[in-house]
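*Asks:* Based on what follows, work out the 3D shape:
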Amino acid sequence: MKLTTLAAALSATALTLPAVAEDMTIVSWGGAYQSSQQKAYTEPYAEMKPDFNAIWDESSGEAVAKLRAMDEAGNVTWDLVDVEGPDAVRLCDEGLAIEVDVDEVLAPGDDGSSPTDDFGPSLISECFIPQIVFSTTFGYRTDVEAWGDKKPEDLCAVFDLETFPGKRALQKSPKKNLEWALLCDGVEKDALYDVLDEDGGVERALAKLDTIKDEVVWWSAGAETPQLLADGEVVIGSTYNGRLFSVIEEQDQPVAMLWDYQVFDFDGWVIPAGLTEEREAAVKEFVKYATDTQRLADQAKYISYGPARASSQPLVGKHAELGIEMAPHMPTNPENAQRFLVNNLDWWADNQDDAEAKFQAWLAQ
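*Replies:* The predicted structure is shown next:
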């Protein structure tokens, strides 16, 4: 075959070959949460852009350690990583995630708001691209005879054993419990960390917790409180709002939500440092789509976590399988978020070890 004929044949063949898929390794947590991301983000994105191919890795729980190792080896194989707020701050501080100008990279809100205004307090780090808000809050039994016709209406019902007798469930950790205790000891929300910084501040919170200590069942895994509530072993307990949604709506147990002073936690994306310009550009294009107003609202069809954008909240519709309206179950719903907390990540980064030591010593008393 002549070279010119061979070249023509190769050229014709190339025109008929499918485009090379744009593989993107996305790291998340597996389970129902990752499934909600696939349904709301990657599947519609792939329909719009057939060359896109998401490769999922369920290693978010090890994100910091693994990105450190990749950085040291000079071989970053992940393109986009889903992390909780504290890990995002740590990765940013260590230079393992890139800083993102959200107003430049992300889409404006459907209501015309800038990303900075739309995401608001969920922009906890210059490297963090917010996605969802979940919370630790309280559920309580609705059929406790000893309560009569009363029901808990605010956080401090947790500390009111006279009006609401019965066992409580609290996480075996100082975080959140110290803040809740101080609030119910008369400390204003804006002064919480000033008080914790004072000599005796942590001890003051522990003294308040001491008033209910004998009635507390301590949990370590988020699934424990819903089971304790369902079994009637506790009458009120803290856990993640998604866990309570399941026991209330999916299991139809006599349990209700107490949203007062729920503690918001943020979950979102970081883009690893060390990607090529081409890979980084592709990731930013996907993230712009995946975090727009409609996509964040769509995720709420599959899981009871609130969209991090304010403009997404009015678009939250019905659960894809249960058929119930999801807005009332969102931690970010204005009715549920009249009073809420956000842990001071800087304070906890500086004081976690000391607070934990004091908490564990108190538990052992």
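
*Asks:* alpha carbons only for contacts and neighbour counts from here, please
*Replies:* OK.

*Asks:* Where do the strands of the stretch 201-350 of the chain begin and end?
*Replies:* For the stretch 201-350 of the chain, strands defined by DSSP state E, counting those that start in this stretch occupy the ranges 216-219, 236-240, 255-270, 306-307, 340-342.

*Asks:* which strands and helices sit next to the longest one?
*Replies:* Spelled out, that is strand 255-270. In terms of contacts (3 or more Cα pairs under 8 Å, 6 or more residues apart in numbering; DSSP states H and E), strand 255-270 is packed against strand 80-84, helix 85-93, strand 129-141, strand 340-342.

*Asks:* One more, please, to line up against the first structure:
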Amino acid sequence: MKPLHLPSRRRPLVRGVALGGLMAAGLAVSAGAQALTVISFGGASGDAMQQAYYGPFAESSGVSVTPGDYNGELSRIRAMVETGNVSWDVVEVESPELVRGCFEGLFEPIDWDRLGLEGELIDSAIDECGVGVFVWSTALAYNADALESSPTSWADFWDVAQFPGTRGLRRGAKYTLEFALLADGVSADELYEVLATDEGVDRAFAKLDEIKEHIQWWEAGAQPPQWLVSGDVVMTSSYNGRIAAAQEEGNNLAIVWNESIYDLDYWAIVAGSDHLDEAYDFIAFASQADAQAAYSSRIPYGPVNPAALEQLDEEQARRMPTHDENLEGALAIDTDFWVDHGEELEQRFNAWAAR
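*Replies:* Predicted coordinates for the structure are as follows:
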């Protein structure tokens, strides 16, 4: 697996004891532990987490896991922390929300000595307030039965003459503005430099204006594959794992890895959680190669523990965003850009979309 070069953030020096001691101790659980609440983005990924993480962890530790899902709303976590009514323990968050939540004090700083994952994870999985869960991509996906030829880029996505039909895009600025500029000819290595300017933002929205009447906006990761299968859209941006799950059901959907954007999701512990010990034990368990391989074998999101790849067959490995062939032409999200500009761009996007 090629090293993943995500924009650097504040990362602690990873030290600590080997995890083997913790595992041998049986994932030490405090007496009278209550159920651990773990919140993810749900869907096919949540189902895979149940099989790979929640069930096996509960069986090995004696700590029951209460799963839940959300759509990444940091406001829900902020409300819990500010009111002192924290009902979530571990949450799956995207990288910009992790950085923003860490800055606001919404997440517990990770004690990497306590976690004991020295040398086991890729560098990008190590963060001040988070532990990487998996690598995923937002990519162009299409229904191969609905198109006479195959799109290969976001420029093709914008070409409604050659590829007629309704398109799907995420209802939000993140990813959508990047794809618009890529479609308009901006190179990947200049993308965020352009988007950081007023002219670049205007250019992205002008490009979106060109196909606005052809767009159906999605707000949940389960919608793009559902819409492709039903024929509501002929192509759409989508999380790669959701398309893979639909493919396994026999649907003739395809992913264009070129110009896809990859990122990591992270486990974070909500500040004020009453189950800190159990949260650390769960994250340590879910970071092991066996557990990561079990997850990635069910949904093709790339493991952050490289040893997990050795447990996947070649066909499974080829479906991962982290496979060398899939990384060709892909680009890393600029987390720092979205931390700095995300709020203003989302506000402008919502105003534009409402017109």
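
*Asks:* The helices and strands packed on strand 255-270 of structure 1 into CSV, with extra columns for distance to F264 of structure 1 and mean neighbour count?
*Replies:* Formatted as CSV, these follow (distance: least, Cα to Cα, whole Å; neighbours: other Cα atoms under 10 Å):
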stretch, distance to F264 of structure 1, mean neighbour count
strand 80-84, 11, 24
helix 85-93, 10, 21
strand 129-141, 4, 25
strand 340-342, 5, 17
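
*Asks:* Could you dump these into JSON lines with distance to T116 of structure 1 added?
*Replies:* Listed next are those as JSON lines, based on distance: least, Cα to Cα, whole Å:
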{"stretch": "strand 80-84", "distance to T116 of structure 1": "19"}
{"stretch": "helix 85-93", "distance to T116 of structure 1": "17"}
{"stretch": "strand 129-141", "distance to T116 of structure 1": "11"}
{"stretch": "strand 340-342", "distance to T116 of structure 1": "18"}
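
*Asks:* and the gap between the residue nearest the centre of structure 1 and E162 of structure 1?
*Replies:* Nearest to the mean C-alpha position of structure 1, by Cα atoms, centre = their mean, lies D267 at 3.6 Å. Per Cα to Cα, to the nearest Å, D267 of structure 1 is found 37 Å from E162 of structure 1.

*Asks:* ditto for D292 of structure 1
*Replies:* Relative to E162 of structure 1, D292 of structure 1 is positioned 48 Å away (Cα to Cα).

*Asks:* Report the mean positional deviation between the biggest helix by length in structure 2 and structure 1 in the superposed frame.
*Replies:* Counting by DSSP state H, the longest helix found in structure 2 is helix 335-354. Compared with structure 1 after fitting, helix 335-354 of structure 2 deviates on average by 3.7 Å (mean Cα distance after the TM-score superposition for structure 1).

*Asks:* what angle separates that helix from strand 90-94?
*Replies:* On the basis of axes from the mean of the first three to the mean of the last three Cα atoms, to 10 degrees, helix 335-354 of structure 2 is oriented at 80 degrees to strand 90-94.

*Asks:* Same question for helix 335-354 of structure 2: list its buried residues.
*Replies:* T335, D336, W338, G342, L345, E346, R348, F349 (16 or more other Cα atoms under 10 Å).

*Asks:* Over to stretch 116-131 of structure 2?
*Replies:* Across stretch 116-131 of structure 2, burial judged by 16+ other Cα under 10 Å covers 116-118, 120-121, 123-131.
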